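Peer 1: Let's see this in three dimensions:
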Amino acid sequence: MSETIETASLLARAGELIDRAIQAGADAADAVVVRGRSSSVSVRLGKVEGTEASESDDFSLRVFVGRRVASVSANPGFDLKVLAERAVAMAKASPEDPYATLAAEADLAKDWPDLDLYDPTEVSADQLTEAALAAEAAALAVSGVTNSGGAGASAGMGGLVLATSHGFSGAYSASRFGRSVSVIAGEGTKMERDYDFDSALYFADLRDADEIGREAAARAVRRLNPRQVPTAKNVAVVYDPRVARGIAGHIAGAINGASVARKTSFLRDRMGKQVLKAGLSVTDDPLIVRGPSSRPFDGEGITGKRLAMIEDGVLQHWFLSTSTANELGLKTNGRGVRGGTSVNPASTNLALEPGDIAPEELIRSIGTGLYVTELIGQGVNMVTGEYSRGASGYWIENGELTFPVSEVTIASNLTDMFLRITLANDIDRSFGVAAPTLAIEGMTLAGK
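Peer 2: Presented below is the predicted three-dimensional model:
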């Protein structure tokens, strides 16, 4: 069955499920199918360790009876009438929820752009195996690499089918391909591990497996013979783009409307106020063609638009779904995501927009500090903003990376950190959360 025919069949089934729910006594309803197809191969030391494949079309039905709401999930093959009646019965027995509603009919997408998210390329298990083995072999061929942590390759797709009782009916699919490898350098107690990976919507856009292997190996070898550095205050810390994405992720979490409504964000009282250094901006755009987290409409049927979430350092928007917007007295901005039977707001293609200097120039301007390539632990409190993470990387001296550093902790508060960020110009927008190399001054470093 072709993708188009299969999607049409799922839309028809979702529409019929809604009809059954209305017949059973629901005032309104929506039905969702979250689709998934994936295959992957993992190898280690030249041998295949695992091959996996999965397919799923997970249905969920959400019904509203007055201000009462309930959701139920099912696998394909369920009885439409039984599921609808069960959902309505659950709703009638549920407490009232003053915020949960369908998106307003006037806000629903009537049409949407083709974002070119689906690559129909079929990748066989043999091709996945070949790529994983090639990445590992390239890494093991680098001098100083002594062992493998394993390599993998994957291919798959995900999609959303959505129908509502007030007239929305739509579907989209997005493909995803990936390659990764992890290797170990050194011997005995002086071993160091590192990795590299790539992920793309289109198979042809993936980085070469050999290149991924060589980069993982180079990263591991560079980490050999690390030192500790003394404890110090007011240290400048530079984040490699791979870990800088985590800082952008903390920004996204702090401006999520659901966290604001629950009062679990340290930025909950900062709307319209400066939260980043002047001149810095954070954007979110669900409509980028071939964007890694693009979508033509959200989990409620609304087409979002590009938003400057933070502009010139000033907070402009929360990420909002309909129920979260209702709770905050606002209007959804099309960031609702289906997760199981719930709808929560989330970012799409989020970018901490880059500065105008090269990363090498940024490092030279620091003079002395720590260049971080890996963070360890989960020491971030999003309620208070307190930040404390184990870190490793390289010491910066006279504006140059010198020796590898490990077993240190960097600490501060995200409120202060956000106001001290300086950005380089090397952003990589191939990830759903994107950020360039960035420097943060005034952090505490706990070392020896």
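Peer 1: make it CA atoms for all contacts and neighbour counts henceforth
Peer 2: Noted.
Peer 1: for D116, what are its contacts?
Peer 2: 289-290 (Cα atoms under 8 Å, 6 or more residues apart in numbering).
Peer 1: ok, now T283?
Peer 2: Per Cα under 8 Å, 6+ apart, neighbours of T283: 306-310, 349-353.
Peer 1: are any of those buried, and which?
Peer 2: Using 16 or more other Cα atoms under 10 Å as the burial test, the contacts of T283 include 307-310, 349-353 as buried.
Peer 1: which of these lies closest to V408?
Peer 2: If you rank the buried ones among the contacts of T283 by distance to V408 using Cα to Cα, L352 comes first, at 26.2 Å.
Peer 1: Can you report how many residues lie near the closest residue in space to that closest one that isn't next to it in sequence?
Peer 2: With Cα to Cα, 6 or more residues apart in numbering as the criterion, L352 has its nearest non-adjacent residue at 4.6 Å, and that residue is V282. V282 has 25 neighbours, counted by other Cα atoms under 10 Å.
Peer 1: how near is V282 to G313?
Peer 2: Distance, V282 to G313, using Cα to Cα, to the nearest Å: 8 Å.
Peer 1: do the same with L128
Peer 2: Taking Cα to Cα as the measure, L128 falls 44 Å from G313.
Peer 1: how about this one, so we can line them up?
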Amino acid sequence: MTDTIQSATLADRAGELVDLARKAGADRADAVIVRSRSTGVSVRLGKVEGTESSESDDFSLRVFVGNRVASVSANPGFDLKALAERAVAMAKVSPEDPFATLADEAMLARDIPDLDLFDGTTVSAEELTEAALEAEAAALAVKGVSNSGGASAGAGMGGLVLVTSHGFSGSYMASRFSRSVSAIAGEGTGMERDYDYDSTLYFADLRGSAEIGRLAGERAVKRLNPQRLDTQANVTVVFDPRVARGFVGHIAGAINGASVARKTSFLRDRMGEQVLKSGLSITDDPLIRRGSSSRPFDGEGVKGEKLTMIEDGVLKHWFLSTSTARELGLVTNGRGVRGGNQVSPASTNLALEPGDVSPEDLIRSVGKGVYVTELIGHGVDMLTGEYSRGASGFLIENGELTVPVSEITIASNLKEMFLRVTPANDIDRSFGVAAPTLAIEGMTLAGR
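Peer 2: Sure thing, here's the model as predicted:
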């Protein structure tokens, strides 16, 4: 995989587009070019099911005429002048938006750091096929695995160029490599499925195909012959790190400034208050070298910094872009993300910081409960915090994982869950959302 973003050339074109928008009557403007390249291979039962390669260059121009704003998108080969004139014409007839504008010039990144996000390693479709086949073969070799749900491997890159009418010009790019496999154990109605995967910025950091396949197979076999549990209250539920990342994602959603502005977050009135168990913190850092979700500047050219979003359990910040911050009477903290023609706030490298106890000791301290490895459904109401999800995993008895369990539902309210969570020390920061094993007390379990 080679560096094909040609950032200097694209920056010139974006700059020309901004200049043409100003000449057409825009007061302010910014242009974004997103270039992506990817190749992926999927296999099942030793045969290639699909090979996909994609390339795209997406141009977006956003213009402001007074408090009116309009955005247009185009593919390569378009007429720059015609696009700029169309965008300005659209803005002139658009309704006024008192919050939409470019980021304050004083907030713009001036020294753009190199975060080491790009690995130029070239991986051919043949090599991707070999990796996927190796992962699947390793899964099928596990005793008790009866079938394959398929395996895949991919390599790609993405780059962004941003130019604004008030002097910002910057670009960055990141690579991405991945492997995954799904394994099926058992027969007939007793079949169980599980998976493993890895995704990294650098090819050398990717876990081996054989390891990924073996773990997927072993996880599937462990789930065979699950039991159902009786309905009970006041249960301690332990979230496997894969599930815990989703839990932290709910926290991120609740402290997103856009949700607060829309009044769709159950934490919208809780700034400065304790929302998480004392001693716990949530951090967000866009500047981690080789971080999965790192970026030297956000979608508006603002350089972010590490923030402790929740410190010692107390809510300190919302995720903010410029327009969302203005709506809330605040200042952006560099969390704006371009999505099509829109800029919305989002997290970067988000982490629920770990505790000081091992996952084994945490489970041992629980005594009796449920260890959840998979959640099903979307039963989370971010307006009220009500939480109800189908689950499967393992019974915890005498501080040890014992028999597999399935067809249960775990329920509570996120407000209470946040105040009852205890983290272990096994955090894996290689993902954009990082969390250790988590124990949450006082949940309701619905079973047979």
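Peer 1: What's the TM-score once they're superposed?
Peer 2: TM-score of the superposed chains, computed with TM-score structural alignment, normalised by the length of the first structure, equals 0.99; 448 aligned residues with a Cα RMSD of 0.9 Å.
Peer 1: circling back: neighbour count: L128 and G313 of the first structure, which is higher?
Peer 2: L128 (23 against 20).
Peer 1: Tell me who's in contact with the more buried one.
Peer 2: By Cα under 8 Å, 6+ apart, the neighbours of L128 of the first structure are 40-41, 152-154.
Peer 1: Okay, helices next: where are they in the stretch 151-300 of the first structure?
Peer 2: Taking DSSP state H, counting those that start in this stretch as the criterion, the stretch 151-300 of the first structure contains helices spanning 209-222, 241-254, 257-262.
Peer 1: looking at these, which is buried most?
Peer 2: helix 209-222 (a mean of 23; mean count of other Cα atoms under 10 Å).
Peer 1: if we take the contacts of L128 of the first structure, which one ends up nearest to A163 of the first structure?
Peer 2: Out of the contacts of L128 of the first structure, the member with the shortest distance to A163 of the first structure (by Cα to Cα) is S154, at 30.3 Å.
Peer 1: what number of residues lie near the closest one?
Peer 2: Based on other Cα under 10 Å, the number of other residues close to S154 of the first structure is 26.
Peer 1: what do you get for the one 10 residues further on?
Peer 2: When counting by other Cα under 10 Å, one arrives at 25 neighbours for T164 of the first structure.
Peer 1: G432 of the first structure and T348 touch, don't they?
Peer 2: Yes: with contact defined as Cα atoms under 8 Å, G432 of the first structure counts as touching T348 (6.5 Å).
Peer 1: Overlap in contacts, those two.
Peer 2: Common neighbours of G432 of the first structure and T348 (Cα under 8 Å, 6+ apart) are S293.
Peer 1: Contacts only, for the residue lying closest to P241 of the second structure once chain neighbours are set aside.
Peer 2: Among residues not flanking P241 of the second structure along the chain, T437 sits closest, at 4.8 Å (Cα to Cα, 6+ apart). Shown in contact with T437 of the second structure (Cα under 8 Å, 6+ apart): 238-241, 244, 359, 423-427.
Peer 1: please redo it, this time with the cut-off set to 7 Å
Peer 2: When contacts are counted by Cα atoms under 7 Å, 6 or more residues apart in numbering, T437 of the second structure touches 239-241, 244, 359, 423-424, 426.
Peer 1: can these go into CSV with extra columns for distance to S278 of the second structure?
Peer 2: Output for the contacts of T437 of the second structure, formatted as CSV (distance: Cα to Cα, whole Å):
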residue, distance to S278 of the second structure
F239, 19
D240, 22
P241, 21
A244, 18
P359, 20
P423, 12
A424, 15
D426, 19
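Peer 1: Report how many residues lie close to G120 of the second structure.
Peer 2: That count, for G120 of the second structure with other Cα under 10 Å as the rule, works out to 15.
Peer 1: G279 of the second structure now?
Peer 2: Neighbours of G279 of the second structure using other Cα under 10 Å come to 13.
Peer 1: Could you do the one 10 residues further on as well?
Peer 2: The burial metric for R289 of the second structure, expressed as a neighbour count using other Cα under 10 Å, is 15.
Peer 1: who's in contact with the closest residue to it other than its chain neighbours?
Peer 2: Nearest residue to R289 of the second structure, sequence neighbours excluded (Cα to Cα, 6+ apart): L115, at 4.6 Å. Contacts for L115 of the second structure (Cα under 7 Å, 6+ apart) come out as 287-290, 296.
Peer 1: Much appreciated, bye for now.
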